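**Student:** here is the input, now give the coordinates:
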Amino acid sequence: MSSDPWETLRAATRARVGLGRAGDGLTTAENLRLAAAHAQARDAVHAPLDVDAVVGALGERAGPVVVSQVADRTEYLQRPDLGRRLASDHGLEAGTWDLALVVADGLSATAVHEHAAAMVDVLLPRLEGWAVAPVVVARQARVALGDEIAEALGARMVLVLIGERPGMSAPDSLGAYLTFDARPGRVDSERNCVSNIRPPDGLTYDAAAEVLVSLMTEAFRLQLTGVRLKDTGAALPSAAG
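**Tutor:** Below is the predicted model of the structure:
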């Protein structure tokens, strides 16, 4: 049996617990692990989106590739407002769609590379009967860029799969942001979010898809998203006994 009383808890979580001490500070090993995690998070923020790889993974489901009004990654980090606005030459054409689906780099292209296509694979079969536009891939994008994309496509609702801000234990977390009647000027309180999609350490694709489909179905019934649309948790897995 281990003499470390924290070992059982550390085995059950990726949170940093019971790190130990060397004098008044952390041990050298823990300091090195923290530095490596910080470097991973920084790399995820600055890594460029591999558009060809994402489009290739999406296959025939892939639609147009668009970019925000951001010129480069430095401007993206300094001017969030420009990341919410489409470049004027976006080339999107209006149609009649129930849902616009957007895959966006956000603050972690790493998350998009690892999880976006697989999430689309699991989600789309659950949307049989829905008019879903070809998946738009967006570079230098913030969540609200989806509002302009939906308006340009003529979609009633938009779902943005986007790389979330990396944490020290999660550089590859994918978020899904849902907005009904999406258009420029929508605010965060008018959206619903399913966060931390990153199996095996976060939400699985199946669990995320069940929650999203439940929210989208209710969004159409109520004609809204945001704080008035509640996730009852019925689609979430039960806690282990």
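**Student:** from here on, just use CA atoms for contacts and neighbour counts.
**Tutor:** Noted.
**Student:** where does the spatially most central residue of the chain land in three-state SS?
**Tutor:** In the chain, the residue lying closest to the centroid (C-alpha atoms, centre = their mean) is Gly175, at 2.3 Å. Here Gly175 is recorded as strand under DSSP: H, G, I helix; E, B strand; the rest coil.
**Student:** ok, it touching Val194?
**Tutor:** Yes. If you go by C-alpha atoms under 8 Å, Gly175 and Val194 touch, sitting 5.9 Å apart.
**Student:** where's the closest residue to Ala209 other than its chain neighbours, which helix or strand?
**Tutor:** In space, and not counting its chain neighbours, Ala209 is closest to Leu123: 5.3 Å by C-alpha to C-alpha, 6 or more residues apart in numbering. For Leu123, the element it lies in under DSSP states H and E is helix 117-123.
**Student:** to check against the first, give me the structure of this:
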Amino acid sequence: MNDPWFTLKRFTQARIGRGHSGCATPTSAQLEFQLAHAMARDAVHQPWQLESFAEAITAKGWQPLLLSTPISDRRQYLLRPDLGRCLDHASRQCLQTQQASDIDVALIISNGLSSTAIDSHGLALLESVMAAYASCSLNVGPVCLVPNARVALADEIGGLLNARLSVIIVGERPGLSAADSLGVYLTYLPRIGNSDAERNCLSNIRPPQGLSCEAAATKLAYLSTQAIQRGMSGVALKDDMPVNWLETTVPI
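**Tutor:** Sure thing, here's the model as predicted:
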């Protein structure tokens, strides 16, 4: 095989080397594109299976806390990103009555822009994150499950729980090569008004093609401990994690 694209395609899921049939796209490439586009749309529009996810968390022995934004449906979620950055009144009152104390990490999970990602990898990533945090003795508050949330919602939740850190696991915007990718955002001293420059992000968490859950959780635990020790996160906190920082570390 002399086609250089054939070799390159083995190392990426990007849409390269599609070929041509005359002046048109080959039928197989066109069908693959249509399938990827349909999967991306489904990831955005399908609802999150919240009840079954909460039951799975409870079965693991963790405390889920179901919260809501003012968003009523997925269409409104896409049109009104501002509403996805705040809790509704009932959820705010719920957190204000929580007897939370000495919480290192306020942990939030949302389907975000890909319900497919949360349904596919959310529970596995949560298990890895909880294990990594236990290894470095960080206290995690209730696992807050919030459908239709944006990243900045973690600021309000972390502030209400008086947590040192907020961490949100969220479905990332799907593309034509990945509709099931998770992202994790970490913020030190979360408060309403934090900027994106104050967050650290881990993205493309989607085994086996992307970052593994174990590798992501190890990296998150390291950044979390460093954020607390140094009193900072975001652009001020650099990723200089030693290769074998935890025994659970895997190659990244």
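**Student:** what's the TM-score here?
**Tutor:** TM-score for the superposed chains, counting by TM-score structural alignment, normalised by the length of the first structure: 0.93, backed by 238 aligned residues with a C-alpha RMSD of 1.7 Å.
**Student:** in the second structure, what residues pair with the helix holding Leu123 of the first structure?
**Tutor:** Aligned by TM-score structural alignment, helix 117-123 of the first structure corresponds to residues 123-129 of the second structure.
**Student:** how about that stretch: buried residues?
**Tutor:** By 16 or more other C-alpha atoms under 10 Å, the buried positions in stretch 123-129 of the second structure come out as Leu123, Leu125, Leu126, Ser128, Val129.
**Student:** what does it rub up against?
**Tutor:** Applying C-alpha atoms under 8 Å, 6 or more residues apart in numbering, the contact partners of stretch 123-129 of the second structure are Phe53, Ala56, Ile57, Cys213, Glu214, Ala217, Thr218, Leu220, Ala221.
**Student:** the last one and Leu165 of the second structure, how far apart?
**Tutor:** Going back to what we said before, that points to Ala221 of the second structure. 11 Å (C-alpha to C-alpha, to the nearest Å).
**Student:** what do we get in the second structure for Ala207 of the first structure?
**Tutor:** By TM-score structural alignment, Ala207 of the first structure lines up with Ala215.
**Student:** identify the residue of the second structure aligned to the residue nearest to the centre of the first structure.
**Tutor:** Checking TM-score structural alignment: Gly175 of the first structure goes with Gly183.
**Student:** with Met157 of the first structure instead?
**Tutor:** Checking TM-score structural alignment: Met157 of the first structure goes with Leu165.
**Student:** where along the first structure do the helices fall?
**Tutor:** All helices of the first structure, identified by DSSP state H, fall at 7-11, 28-46, 51-58, 73-78, 109-111, 117-123, 145-153, 205-222.
**Student:** I'd like these as JSON lines, with distance to Pro199 of the first structure appended.
**Tutor:** Listed next are the helices of the first structure as JSON lines, based on distance: least, C-alpha to C-alpha, whole Å:
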{"stretch": "helix 7-11", "distance to Pro199 of the first structure": "17"}
{"stretch": "helix 28-46", "distance to Pro199 of the first structure": "17"}
{"stretch": "helix 51-58", "distance to Pro199 of the first structure": "18"}
{"stretch": "helix 73-78", "distance to Pro199 of the first structure": "27"}
{"stretch": "helix 109-111", "distance to Pro199 of the first structure": "11"}
{"stretch": "helix 117-123", "distance to Pro199 of the first structure": "10"}
{"stretch": "helix 145-153", "distance to Pro199 of the first structure": "25"}
{"stretch": "helix 205-222", "distance to Pro199 of the first structure": "7"}
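**Student:** for Leu19 of the first structure, find the nearest of these.
**Tutor:** helix 28-46 (6.8 Å; C-alpha to C-alpha).
**Student:** what is the equivalent residue in the second structure for Ala100 of the first structure?
**Tutor:** Ala100 of the first structure maps onto Ala106 in the second structure, by TM-score structural alignment.
**Student:** spit out the contact partners of its match.
**Tutor:** Applying C-alpha under 8 Å, 6+ apart, the residues contacting Ala106 of the second structure are 140-144, 154, 157-158, 161, 163-167.
**Student:** now for the closest residue to it other than its chain neighbours: which residues touch it?
**Tutor:** Leaving aside its sequence neighbours, Ala106 of the second structure sits nearest to Ser166 (C-alpha to C-alpha, 6+ apart; 4.7 Å). The neighbours of Ser166 of the second structure, taking C-alpha under 8 Å, 6+ apart as the test, are 105-108, 154-155, 157-158, 186-190.
**Student:** average offset between the helix holding Leu123 of the first structure and the second structure?
**Tutor:** With the two structures superposed, helix 117-123 of the first structure lies on average 1.0 Å from its match in the second structure, counting by mean C-alpha distance after the TM-score superposition for the first structure.
**Student:** count the residues that sit near Leu202 of the second structure.
**Tutor:** 16 (other C-alpha atoms under 10 Å).
**Student:** thought the match of Ala207 of the first structure was touching Val243?
**Tutor:** No. Counting by C-alpha under 8 Å, Ala215 of the second structure does not reach Val243; the two are 10.9 Å apart.
**Student:** between the two, which is the more surrounded one?
**Tutor:** Neighbours per residue (other C-alpha under 10 Å) separate Ala215 of the second structure from Val243, with Ala215 holding more: 19 against 11.
**Student:** tell me who's in contact with the more buried one.
**Tutor:** Thr249, Val250, Pro251, Ile252.
**Student:** swap the cut-off to 10 Å and go again
**Tutor:** Contacts for Ala215 of the second structure (C-alpha atoms under 10 Å, 6 or more residues apart in numbering) come out as Leu125, Ser128, Val129, Ala132, Ile205, Thr248, Thr249, Val250, Pro251, Ile252.
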